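Student: Below: sequence and its predicted model.
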Amino acid sequence: MSQALPLVAYPDLEGRVKAMEEDGYAYLPKVIEDEQLAELRDAMDRLTAIPESFDRHGTPENGNGFLNKHINNAFNRDPVFLRCLDRSPVIELAEAVHGEDCHVIGMTAWVTGPGRPDQGLHIDWLPIPLPTDILEDTRVKVPIFISTAHYYLDDLYEDLGPTKFVPGSHLSGRRPDGETEWKGASEKSILCNSGDVVIFRSEVWHRGTANRSDQTRYLLQVHYAKRMITQKFPPYLNQFQFNAEILEQATERQQRLMGNHRPGAYD
């Protein structure tokens, strides 16, 4: 039987940073209000796939078997997504764990329909593979290089296909490679409300699960990183271009998050 992941809303930034370091994730309730949720879902519905940007838009009609719409660089497509680059309190936590010069390395709008199958447990990136006994040494503290903020735009329940985490697995120092538990902890479901955000570090073992409902699930992913981590804005080789209308609306902080940094080492 599935179990829910403990979601503790720490009231201060210090508690949220500690959660990222010790639990591997932090929970931020009601980041988006109801009217903004509808606006984001409508904007996702309007997005069209750009194959050169590695976008996907599979449907039962074109042989995919289920709706799977995955759009990269969403911040560059509509101002409603631009505003999610630095939404509070997510951005304050991202800057606290990655540094005040952090940036966004990607943003994906992901819409999945009934019939979407289970994913396997995986990590997004393992920056420093280490033996467990070293990671358990209190003198060792691996920096958080990359994190992903999941903006959940629906009330999550088991049949809708919630994300599952293995708590504490970011301290394993390795990929799951077929394992389903870490130190006796099995995977647990993120059962949160629409408008909530869960932000997690790239080493956490996690997976998406099957959509067994008759409802479409909407998820916005914002990927933050230390400045020295390369931004992932396909297509590459100078083919990606910032939308001039988006840049005109962007604040100074939003422009920095998109890459307009002060000159530094290696510039």
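Tutor: Received the coordinates, thanks.
Student: When you work out contacts or count neighbours from here on, use the C-alpha atoms and nothing else.
Tutor: Noted.
Student: where exactly do the helices run in the stretch 151-267 of the chain?
Tutor: For the stretch 151-267 of the chain, the helices defined by DSSP state H, counting those that start in this stretch cover 244-249, 252-257.
Student: list the buried ones in the first one?
Tutor: Buried residues in helix 244-249, counting neighbours by 16 or more other Cα atoms under 10 Å, are found at Ile246, Leu247.
Student: Show me what that helix is packed against.
Tutor: When contacts are defined as 3 or more Cα pairs under 8 Å, 6 or more residues apart in numbering; DSSP states H and E, helix 244-249 sits against helix 79-82.
Student: try this one next to it:
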Amino acid sequence: MYEVLDELGVRADLLAPQQLSELDELGYCRFDDFLTAPQITAALDTIESLAPGGGTLRLTDLLEAGPVFDPLWLRPNLLAAVRHLLGPEFRISAMTYRAGRPDHVQVDPSERVGPIRWRVCTAIVALVDFTADNGATRVVPGSHLDYGFVPPLGHEDHPDQALLLGQAGTAWLFNSHVWHSGTVNRSASARHAVLTGFGRRCGTSGFDPQPSESTIERLGSAAYLLV
């Protein structure tokens, strides 16, 4: 795995000291200008061709859609942040698209684990602006370190919560053991995002379903992160 990450250009010095301290202390860090405008447009166009109707639109197996979604995860700085949290032996567990419709909310429970044994983390990439009104993800910074943490009931606010707000093309990597949830989309438009889950190899089952031969061929050595 070390060789694969080296080949992909993953180095610790790609992360600013502030990002490293935020990952450790807050449980998440931010990447501004992670995607370009053409990359955002290409991802949204592909999603539109694949997505059904519904409340919270959800698509899986995005890696099988071709190279359009590769820039959303196959980035040395993002993978360096994943390695900082999980160590060098990690794999992708899922890559999904979600679009919270107006008046809809998605809640994801956080799993409590022992100190410094983080098992999973998630990258979320904004394909539209994340605002205080359109259902942006909320986190409680430092809750992964607080083993007496009491989560809010239902959709109630927590006094220490922070919203992940930013322009389209912004990305965040957060420790999935930080308490987090969606918020109610009170805008008139859907909030489009792609989430990539990463997990330690020990005790995880790998990417499911298994990647196709064409995906493995396209990704080359990076395909090792899927299996």
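Tutor: In hand now; what should we look at? Bear in mind that the values here come from a model prediction, so they are computed numbers and not experimental data.
Student: Let's have the helices of the stretch 151-267 of structure 1 in TSV, adding distance to Asp214 of structure 1.
Tutor: Formatted as TSV, the helices of the stretch 151-267 of structure 1 follow (distance: least, Cα to Cα, whole Å):
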stretch	distance to Asp214 of structure 1
helix 244-249	35
helix 252-257	37
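Student: Now do the same for the equivalent of Glu92 of structure 1 over in structure 2: helix, strand or coil?
Tutor: Matched to structure 2 by TM-score structural alignment, Glu92 of structure 1 sits across from Ala80. Following DSSP: H, G, I helix; E, B strand; the rest coil, Ala80 of structure 2 is assigned to helix.
Student: against structure 2, where does the longest helix seen in structure 1 fall?
Tutor: When structure 1 is parsed with DSSP state H, its longest helix is helix 34-46. Helix 34-46 of structure 1 corresponds to residues 37-49 in structure 2, going by TM-score structural alignment.
Student: average offset between that stretch and structure 1?
Tutor: Its matched residues in structure 1 lie on average 1.1 Å from stretch 37-49 of structure 2 after superposition (mean Cα distance after the TM-score superposition for structure 1).
Student: which one in structure 2 is furthest away from the centre?
Tutor: Note on structure 2: the largest C-alpha distance from the chain mean falls to Gly148, namely 25.4 Å (Cα atoms, centre = their mean).
Student: my read: Ile190 of structure 1 touches Leu160, true?
Tutor: No. The criterion here is Cα atoms under 8 Å, and Ile190 of structure 1 misses it with Leu160 at 11.1 Å.
Student: for Glu14 of structure 1, helix, strand, or coil?
Tutor: Glu14 of structure 1 ends up helix, using three-state DSSP.
Student: and it, how far is that from Ala149 of structure 1?
Tutor: Separation of Glu14 of structure 1 from Ala149 of structure 1 (Cα to Cα, to the nearest Å): 18 Å.
Student: Which of these two has more residues huddled nearby?
Tutor: Higher neighbour count among Glu14 of structure 1 and Ala149: Ala149, with 23 against 11, using other Cα atoms under 10 Å.
Student: Not counting residues beside it along the chain, what's closest to the aligned partner of that one in structure 2?
Tutor: Here Ala149 of structure 1 is matched to Ala123 in structure 2, going by TM-score structural alignment. Setting aside the residues directly before and after it, Ala123 of structure 2 is nearest to Leu173 in space (Cα to Cα, 6 or more residues apart in numbering), at 4.3 Å.
Student: What's the match for Val139 of structure 2 in structure 1?
Tutor: By TM-score structural alignment, Val139 of structure 2 lines up with Phe165.
Student: Run through the residues that contact the nearest residue to that match once chain neighbours are set aside.
Tutor: Distances taken as Cα to Cα, 6+ apart put His206 closest to Phe165 of structure 1, at 4.4 Å, once the chain neighbours are dropped. The neighbours of His206 of structure 1, taking Cα atoms under 8 Å, 6 or more residues apart in numbering as the test, are Leu121, His122, Ile123, Thr163, Lys164, Phe165, Val166, Glu187.
Student: at 7 Å instead, please
Tutor: Leu121, His122, Ile123, Thr163, Lys164, Phe165, Val166 (Cα atoms under 7 Å, 6 or more residues apart in numbering).
Student: separation between it and Gln36 of structure 1?
Tutor: Taken as Cα to Cα, the span from His206 of structure 1 to Gln36 of structure 1 is 27 Å.
Student: same thing with Leu93 of structure 1?
Tutor: Leu93 of structure 1 is 21 Å from Gln36 of structure 1, by Cα to Cα.
Student: So these two - more neighbours on which side?
Tutor: Leu93 (19 against 14).
Student: Where does the residue most central in space within structure 1 fall, secondary structure wise?
Tutor: Structure 1 has Thr148 as the residue nearest its centroid, 3.1 Å off, counting by Cα atoms, centre = their mean. For Thr148 of structure 1, the host element (DSSP states H and E) is strand 146-152.
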